[in-house]
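My questions concern the predicted model and sequence given below.
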Amino acid sequence: MSLFPEPLKIPDFRAFWLARLATTVAQMAMVIVIGWQVYDIARRTMNVHEAAFQLGLIGLVQFVPLFLLTPISGWAADRLDRRHVARAVIGLELICALILFVATWTGAISLPILFGIAALLGVARAFAGPALGALAPNLVPRELLPRAIALSSTAWQTGAIAGPAIGGLAYDAAHYAPYAISAALFAFSAACLFLIGPVPRTVIEPGKPLQRMAEGLRYVGHNRLVLGAITLDLFAVLLGGVTAMLPLYARDILYVGAQGLGPLRAAPALGATLTAILFSIYPLKTNVGVKMLAAVVVFGAATAIFGISKSYPLSLAMLALLGAADMFSVYIRQSLIQLHTPDEMRGRVAAASTLAISASNELGEARSGFAASALGPVIATVAGGVAAVTVTLLWAWLFPELRRARTFEPPDEPPPSEATVVSDGV
């Protein structure tokens, strides 16, 4: 009897899972150090409000390339071999890690370099989300997809726990060390992706690329369940996200410094990981829509409490709770989107979902940084949490399809597709 959960018994999915885990650890180790370096460099010559504005800018420069490239990246994930796209993206992230390693090692690190690498990471994320998101369903049978999504989320969230801890500890040892570790992990991830063999999938017909790009957005617009699920996450996290403010809270509100920042950054991922592990063992099956809406309300409430907390243990607890609630919502949303979308559309729909996620994360970081600069971090964070709860209640009314979703399966099978089924070569 295998010790692996059922999807991990499949070698290709196991390689995919390891690649995602290694990539996430590397990304999070880089992200926490980039955020700290930006804020630390800015605070040498700026006050808290001006430095918070710089944190907002770092989110904005990651979002802009993703926004511009999303139509192309979704089309690429449906037209090209998704494995090749993912490998190229990991290669770009490896180059970014090496540049930051050299710049930090030589003492040349500066705000322009950090902002430039952040923009390149935005390019990488634009292509990674659709390619990896659309590849996973090709690796497991349909009936295992909800569990595979939970396991994939577990890999991401485990990496999100380990990454900040590794980044923080390595940064204390040597400021360039997190980037060296990230580069090694990106290389390992690329090697895992090369282990994934040819997989059968549907591809869109060649020609008229602009029309094919637009088809994904039209599909999302016409499928109200998918549209409601994507936009709920967009606005809730856009308004209620707190990750950009963690360096500020660590340094100037909770007074725990760089060492305390690592646990703050990892706490949401810890709550999310425990939730994802639970769902990989006991998949959610009933009343999924209402439970997703309730989870987003909890996310907003926990964000507001974190905003007013001056207790480090309470702040950690609220971050873990909002991470668990966010994972609850993500698990349901991704399962609904994947199972309600035909395979030949998954890349373009995943691109739309990635754009929404990036808007809620990177653009949310910009929003929180600019709001903290104008209103102060506490007022901005509390108001964001309250706004997330308000948006959830509004979406429950605007999109009754969310409330009515009882299971992940569509009520009717999708009509036969005219796309071609192929097996990608190595």
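Thanks, I have it.

alpha carbons only for contacts and neighbour counts from here, please
Noted.

How about A405, nearest residue that isn't a chain neighbour?
In space, and not counting its chain neighbours, A405 is closest to G289: 4.8 Å by C-alpha to C-alpha, 6 or more residues apart in numbering.

I'd guess that neighbour is in a strand, am I close?
No: counting by DSSP: H, G, I helix; E, B strand; the rest coil, G289 is not part of a strand but helix.

what sits against it?
I332, L402, R403, R404, A405, R406 (C-alpha atoms under 8 Å, 6 or more residues apart in numbering).

give me that answer again for 6 Å
L402, R403, A405 (C-alpha atoms under 6 Å, 6 or more residues apart in numbering).

any chance of those residues in a markdown table, plus secondary structure and neighbour count?
Shown next, in a markdown table, are those (DSSP: H, G, I helix; E, B strand; the rest coil; neighbours: other C-alpha atoms under 10 Å):
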| residue | secondary structure | neighbour count |
| --- | --- | --- |
| L402 | helix | 26 |
| R403 | helix | 18 |
| A405 | coil | 20 |
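
Could you export the residues you listed as a markdown table, including distance to A258?
Formatted as a markdown table, those follow (distance: C-alpha to C-alpha, whole Å):
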| residue | distance to A258 |
| --- | --- |
| L402 | 41 |
| R403 | 42 |
| A405 | 43 |
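
Closest to the centroid, which residue in the chain?
I357 (6.4 Å; C-alpha atoms, centre = their mean).

Can you list the helices and strands that the host helix or strand of it packs against?
Using DSSP states H and E, the element containing I357 is helix 343-358. Under the contact criterion of 3 or more C-alpha pairs under 6 Å, 6 or more residues apart in numbering; DSSP states H and E, helix 343-358 touches helix 48-79, helix 111-135.

Can you tell me which of these is nearest to G384?
helix 48-79 (14.7 Å; C-alpha to C-alpha).

the inter-axis angle of the closest one versus helix 111-135?
Going by axes from the mean of the first three to the mean of the last three C-alpha atoms, to 10 degrees, helix 48-79 is angled at 40 degrees with respect to helix 111-135.

Next up, a structure to set beside the first:
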Amino acid sequence: MTTAPHPFRIANFRAYWASRLASTIATGAMALIVGWQVYNISRETMDVPQAAFLLGMIGLAQFVPLFLLTPIVGLVADSVDRRWIVRATTTLLVLIASGLGLLTWMGSLGLPALFTAAVLIGVARAFSGPAYSALAPNLVPREVLPTAIAVSSIAWQVGSIAGPGVGGLLLDVSPVAAYAAAATLFTVALCGIFLIGPVPQPPAQKDHRPLTRIVEGFSYVRHNRLVLATITLDLFAVLLAGATALLPVFARDVLHVGEAELGLLAASAGVGAASMAVWFSIRPMRHDVGRKMLLAVIVFGVATIVFGLSRQLWLSIGALVVAGAADMVSVYVRSSLIQLHTPDAMRGRVSAVSQLTISASNELGEAESGLLAALIGPVGAVVFGGVGAIAVTLLWARLYPELKLAKSFDPPEVEPQPHGVAQT
């Protein structure tokens, strides 16, 4: 019996992993500095609730283009070479980071430029997300895909640690330096994608109209209740409990700390998540995956409540570490189920649906947090979100018994198919 190789022994996957790591670090650094600049510019003329609301609108600016483009980008990811999609979007991110750095250096950066950049980042992520997700399963044998997902998540979570941490430290020195570092890292990510050799691409389906193929992605998710449950649980839990969106508010006006401490706070969730991802890369989850996902989301909600009530930096950091670790369990289970339960010819479209919900929970969650913070204050908004995440998890456990019954990642012998898609 031949043992499947570890993902890192595959050259294409190594290039993919390095590209994702560099891109995530750059994205984390940019997100931190953009949020900090928006909040500080706003605080020059606004009070805390108004500035917090405007900070949340940055998330909405990223979500709107992603929402509008999702039906198209999934089809593109299933029809066009996925490597070239990522190459094009990463090039756009290089230009965005460079442009913001130049405007900052010239002293001309204002809210209009920051919101324009947020919209363009949303466009780039709309196309790159499904392409990135659909590309990974083509780089490794199917039997090591859960391990590859965990290892890939290490790149994501290590980037989530290093990005905000480096961004916060460089922001303390010079915002221009942070943007320059982000542009450089995006360039490294671009080089990594160019190193990936030819990979299998599902044959173009010419027997369907484009609109029909777009609808198939949504239909597949709707008919596969297990996939639907994992996607929507993550959507509503993170949508409600998006504490990280308000980190600039907590750093400046709740914990009363500066840019360096903001970087530590922003990196804390990534520390917990990366630790859990490393564990899964060594000891992949194999049993009771659904129940463990439900428990993890409850822990995520409790940690969010603790963060909202904390007035000590060390306790806030600890709560975010726990929240990040719990979120990683949910990400690991959701990603594995989606990739292993979806035919390759539809992975781009299903990944686009998944990305839409992830973006809704993150970027739209930022808007929700900003609006709620304007109404009841930042502390109340975060605590309410944590309680809401717990309530949603308990409700989903009743509405979708498939979650509790999911014992492993193995798909059923006959997978649910959307209307109009022939069994193979």
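Received the coordinates, thanks. Note that the structure is predicted; figures quoted are calculated from it, not measured.

For my notes, please list the helices and strands packed on helix 343-358 of the first structure in JSON lines and give distance to R87 of the first structure for each entry.
Converted to JSON lines, those look like this (distance: least, C-alpha to C-alpha, whole Å):
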{"stretch": "helix 48-79", "distance to R87 of the first structure": "12"}
{"stretch": "helix 111-135", "distance to R87 of the first structure": "9"}
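
Make a markdown table from the ones you listed and add mean neighbour count and distance to E6 of the first structure to it.
Converted to a markdown table, these look like this (neighbours: other C-alpha atoms under 10 Å; distance: least, C-alpha to C-alpha, whole Å):
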| stretch | mean neighbour count | distance to E6 of the first structure |
| --- | --- | --- |
| helix 48-79 | 24 | 26 |
| helix 111-135 | 22 | 18 |
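
Could you look up the SS state of K407 of the second structure?
coil.

what about the equivalent of it over in the first structure, distance to V288 of the first structure?
In the first structure, K407 of the second structure lines up with R406, judged by TM-score structural alignment. Distance, R406 of the first structure to V288 of the first structure, by C-alpha to C-alpha, to the nearest Å: 5 Å.

who's more crowded, the two?
Higher neighbour count among R406 of the first structure and V288: V288, with 23 against 17, using other C-alpha atoms under 10 Å.

For the more buried one, give me its contacts.
R406, T407.

change it to 10 Å
328-329, 331-333, 335-336, 402-408 (C-alpha atoms under 10 Å, 6 or more residues apart in numbering).

is it fair to say I196 of the first structure lies in a strand?
No: judged by three-state DSSP, I196 of the first structure forms no part of a strand; its state is coil.

how many neighbours does it have?
Neighbours around I196 of the first structure, by other C-alpha under 10 Å: 17.

quick one: the closest residue to it other than its chain neighbours and I281 of the first structure, what's the gap?
Once flanking residues are discounted, I196 of the first structure sits nearest to D12: 4.9 Å by C-alpha to C-alpha, 6+ apart. As for D12 of the first structure, its distance to I281 of the first structure is 20 Å (criterion: C-alpha to C-alpha).

ok, these two, which is more surrounded?
Using other C-alpha under 10 Å, the more surrounded residue of D12 of the first structure and I281 is D12, with 22 against 13.

isn't that one right next to A136, touching?
Yes: taking C-alpha atoms under 10 Å as the definition, D12 of the first structure is a contact partner of A136 at 9.3 Å.

and the nearest residue to A367 of the second structure once chain neighbours are set aside, how far is that from A374 of the second structure?
Closest residue to A367 of the second structure apart from its sequence neighbours, by C-alpha to C-alpha, 6+ apart: G56 at 4.0 Å. As judged by C-alpha to C-alpha, G56 of the second structure and A374 of the second structure stand 10 Å apart.

Next, show the common contact partners of these two.
Once C-alpha under 10 Å, 6+ apart is applied, the residues that G56 of the second structure and A374 both contact turn out to be Q50, E368.

Output the contacting helices and strands for the strand or helix carrying A323 of the second structure.
Here A323 of the second structure sits within helix 313-340, counting by DSSP H and E. For helix 313-340 of the second structure, the packing partners by 3 or more C-alpha pairs under 10 Å, 6 or more residues apart in numbering; DSSP states H and E come out as helix 111-135, helix 145-173, helix 225-240, helix 259-282, helix 289-309, helix 347-359.

just those helices: most buried one?
Highest mean neighbour count among these (mean count of other C-alpha atoms under 10 Å): helix 347-359, with a mean of 27.
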